[in-house]
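In: no FASTA, just this:
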C-alpha cells in the first residue's frame, strides 16, 4: 500500500479494505483521514448548495419577489445539483478522489462571489436564478464524496462510514442556516454579504485540506462502464426511487422550511430563521444513526419504518395546517427531517450490501473473489451517484409542489397530501422488493444474503 507511483505521490496503487492485515496495518488510518477531509469539503459544498434557502430570508418587499418567485428560486440549485451528481460520480474515476475534491471545492468560489455581487434590491429574478443555478455545483459534491469514500472502507464499516460522510455533509445545510440566523439577528436583513465573507475563506480551507491530506485510489476506474452496467439492474431503479423519498425529502424541506413558515404561519424572516436550522441539524446528525442501525438490523427494515415515520409526520403537518397550530406543525415537520435523515443512512447502506450479496453469489458459483468484489464496489459506487442524482430531484419536486399549493390555495396542505401518498408508495415498494422475500432467487444468492449482507 504505497503511494509512490508513476501517477503521482498522492496515489495509492493497491487498495483492498477487505484485507484485514492491510486494514489494521495502516489502512484504517488512511481511510479515516480521507473520510474527515472529505466530510469537511462536502459540508461546505452543501452550505453553498443551500445558500439560497438562507438568502431568500433577506429578500424583503424591496426586492419585488413574490412567494412563488422565491420557491422557484430555491428550486433552481436543487435541479442543477441533481443533474451534476452523475458527472461528479464519474469524475472520481477520471481525476481521482483527492484531485476532484480540490477541483470541486474550488468551483464553489464562483457562485459565492457572484451571489455577493448581485445580492441587492433591484436585481432581476433571472439574474438571481442564474447565480442560484451556478450554486448547484455544491450539490454535485455529495455524489463524488460518497463514491470516493465508498472505495476506502470495508463492507462491515460502510454503513457507518457513509453515514458519517453524508451526515457531516448534510450538516452544511444547518450550518449556513445558523450563520444566516446570526447575521439577521445581529446585523439585520440588509447585511447578507457577511455570509459570503464567512464562507469564502472556508472554501479555501477545504481545498487546502484536500490537497494536503487526501489520497487517490488507482483501482477506482470506469472499468466495464460501471454506470451503464448498473442501469441494467432493477435495483438501480428501486433504490433511486426510495432515495427520492429519503434524501429528496431532506433537501427539499431544507430549501423550503423557512418559506413555508413565512407563508403558512406569517412568520417574519427572523422568526423563520430562528427555527429553520433545527430540522436540517437533527436530520443531519441522525443520518449516521440510520447507517449504524442498518448495519445492525438490515437496511431494508430500517428504511421501511422510516417511511412509516415520515407518513406520520406528514399527517401531523396536514392537521396542524388546517388547525393553524404552529407547535404541532413544528413537531410534524421536524419529525420529517429526523426520519428522512435515518432513511438517508439506511438506504445508502443497502446499495453496497445488494452488490456484495450478488458478488458472494458469483463467487459461490465459481467466479474469483478478485474480480467479483471489485466489480461490486464499482457498481455500488456508480449506483450511489445515480441514486444521489435522482434522489436530489425530490428536492425540486417538493419545492415545486409547495409553490403550486401556495399559489393555488394559499396553503401547503395539497402538497403534504401528495407527499403522504408518495411515502405510502415508498413503504409498499420497500416491503414488496426487499422484505417479502429474498431480493435474489438462486440458492447461492439466498445463502449469501443470509450470511450477513445486511440488506
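Out: Cool, got the structure. Being a predicted model, the structure only gives us computed values, none of them experimental. Numbering: from 1, shown residues only.
In: can we go C-alpha only for contacts and neighbour counts from here?
Out: Fine.
In: Tell me if residue 279 really is in a strand.
Out: No: assessed with DSSP: H, G, I helix; E, B strand; the rest coil, residue 279 is helix; it does not lie in a strand.
In: so what does the longest helix seen in the chain touch, helix or strand wise?
Out: Counting by DSSP state H, the longest helix found in the chain is helix 369-409. When contacts are defined as 3 or more CA pairs under 8 Å, 6 or more residues apart in numbering; DSSP states H and E, helix 369-409 packs onto helix 67-95, helix 137-152, helix 226-230, helix 234-265, helix 326-364, helix 413-430.
In: for the last one, packing partners?
Out: On a contact count with 3+ CA pairs under 8 Å, 6+ apart, helix 413-430 meets helix 234-265, helix 299-323, helix 369-409.
In: how many degrees apart are that helix and helix 234-265 in direction?
Out: Orientation note: helix 413-430 sits at an angle of 160 degrees relative to helix 234-265 (axes from the mean of the first three to the mean of the last three CA atoms, to 10 degrees).
In: another one to put next to it:
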C-alpha cells in the first residue's frame, strides 16, 4: 500500500497490478483531476490575449503589432517550461502545482491595468502580455508530474486527458471572455479568473500528492538534453503542439484581418475546443497502434488541411476557410496526443537498451524507473521547444500579412515543415532497417 506522510507518498509502484488495482488508480485519478484544473487555468491565462487583442481597436495598433501581443506569451511560456519541468522533481508535484497556480494572479491582475488607460503605450502592452507566459509553463510541470502516477500501458490516455483538460482552457477563454467583456468591460477579462485560480490552488494543496519516487537530482535530469531523441521529439512537437497553440492564438486576429465582416469572437473557441477534445483520442490510438504511426499520418492530414485553408483564402470563401481550419485543429489535437505518448516509451526503451548493453542485472531491473524519470525530464525540454512553434506561427502570419497582404507565404512554409516532420518520424521510428546514426525504435512500440 502507498504510504502518505505530510503530502508525500512513498512506495509508489504503478507497474504492480495488485498495487494499481487496490489503491494506485484511485490516487492517480485524484491527482489527475486537480492537475487538469490547475493546468486548464494556466492555458486560460496564457491565451487570454488572443481575444483581448481583437478588442483593442481604440488603441489603433497595426496588424503586425497585434500579432506581437499574442506572440510574446507563447515565447515566454515556452522558455519557462524548462525550469517548470524540473520543479516537481525538486519541490514535489503537489507543492509546485500550488505555486504555479498562484503565480497566475500576476498576469490576470496586470491585464486590467493595461486596458484601464487608453494612453497605455504599446511597449507596456508587450511587457504585460509577456507575463501571461507564466500560464504556459504550467503544462510542462503538470505533464512531468502526472507521468509518474500511471503505468506505462496507460500513459497515452492519462497524458492525453491531462493535456486535453489544459488545452480546453484555450477554448474556455475564447468563449467566456467575449461575454465577460460585453457585460463587465475589458478590464474584467483578467480579473474574472482570479477566484478560479485561488480555488484550484486550494484544491491542489488539499487533494494532490508528492511522490518520493519522482524526485531526481538536477544533474541527472539535465542529462536528457544530450540525448538525440530529446531534440528529434522537440522538432516533432513544434509541428503538433506548436501548431495547435499558434493557430489557437493567431486565428482570431488572422480572421479579423482577412475577413473583416465576420464576427470572429462568436466562434473562435470552436477550433481550440476540437483540438483539445480529440487529444485523448490521439493518445488512445497511440496506445493501440503506436505513437509514431499516428503522428506520421497526422502530419499528412495537417498538410492536406493547410491546402484547404489556402484555397479558402485565395477564393475569399470564409466557409471553406473555417472548415479547413477546423480540420487542421483536429489534426493538431491527434498529433499532440500521439507525440506525447511516444516520449515515455522512447526513454524507457532507451534506458532498457543501455542497461542491457552494460550486462548488469541490477541496471536492467532499475532501467524502467530510470527511463520514466528521464522521460519526465525530457517532457520539459520537448514541450518548451514545441511551444516555440506558437511564437513562430504568429510571427509568420504577421510578417506574411505585412509583406504580402495575405497569409499564403506563411501557409506554404508550414506545409513544407510538416513534410519534413512526417519524413523524420518515418526515418527514426517506423522504418525497419537499422540506422547507424540513430537507434530504431519501431520494435519498442513507440
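Out: Good, I have the coordinates. All figures in this text were calculated on a predicted structure; none of them were measured in a lab.
In: Show me the one of the helices and strands packed on helix 369-409 of the first structure that comes nearest residue 218 of the first structure.
Out: Closest approach to residue 218 of the first structure among these (CA to CA): helix 67-95, 8.4 Å.
In: Would you mind getting the average deviation of the closest one from the second structure?
Out: Its matched residues in the second structure lie on average 0.5 Å from helix 67-95 of the first structure after superposition (mean CA distance after the TM-score superposition for the first structure).
In: distance between that helix and the chain's centre?
Out: How far helix 67-95 of the first structure lies from its chain's middle: 11 Å, per CA atoms, centre = their mean, to the nearest Å.
In: matching residues in the second structure for whichever helix or strand comes after it?
Out: Toward the C-terminus, helix 67-95 of the first structure is succeeded by helix 97-107 as the next helix or strand (DSSP states H and E). Here helix 97-107 of the first structure aligns to the second structure at residues 93-103, judged by TM-score structural alignment.
In: Just the residues contacting that stretch, thanks.
Out: 7, 35, 38, 41-42, 87-88, 134, 138, 141-142, 145, 197-198, 200-202, 204-205, 208-211 (CA atoms under 8 Å, 6 or more residues apart in numbering).
In: Quick check: ChimeraX command selecting the buried ones in those residues.
Out: Selection of buried members from the contacts of stretch 93-103 of the second structure for ChimeraX, criterion 16 or more other CA atoms under 10 Å:
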select :7,35,38,41,42,87,88,134,138,141,142,145,197,198,200,201,202,204,205,208,209,210,211
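In: could you redo the helices and strands packed on helix 413-430 of the first structure as a markdown table and give each row distance to residue 172 of the first structure?
Out: Output for those, formatted as a markdown table (distance: least, CA to CA, whole Å):
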| stretch | distance to residue 172 of the first structure |
| --- | --- |
| helix 234-265 | 11 |
| helix 299-323 | 22 |
| helix 369-409 | 16 |
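In: I'd like those written out as CSV, with distance to residue 28 of the first structure and mean neighbour count added.
Out: Converted to CSV, these look like this (distance: least, CA to CA, whole Å; neighbours: other CA atoms under 10 Å):
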stretch, distance to residue 28 of the first structure, mean neighbour count
helix 234-265, 28, 24
helix 299-323, 24, 22
helix 369-409, 18, 23
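In: so which of those helices comes closest to residue 363 of the first structure?
Out: Among those, if distance is taken as CA to CA, the winner is helix 369-409, at 5.9 Å.
In: just how off-centre is the closest one within its chain?
Out: Using CA atoms, centre = their mean, the offset of helix 369-409 of the first structure from its chain centre is 8 Å.
In: Equivalent analysis for stretch 181-198 of the second structure, please.
Out: On CA atoms, centre = their mean, the centre of stretch 181-198 of the second structure falls 24 Å from the chain's centre.
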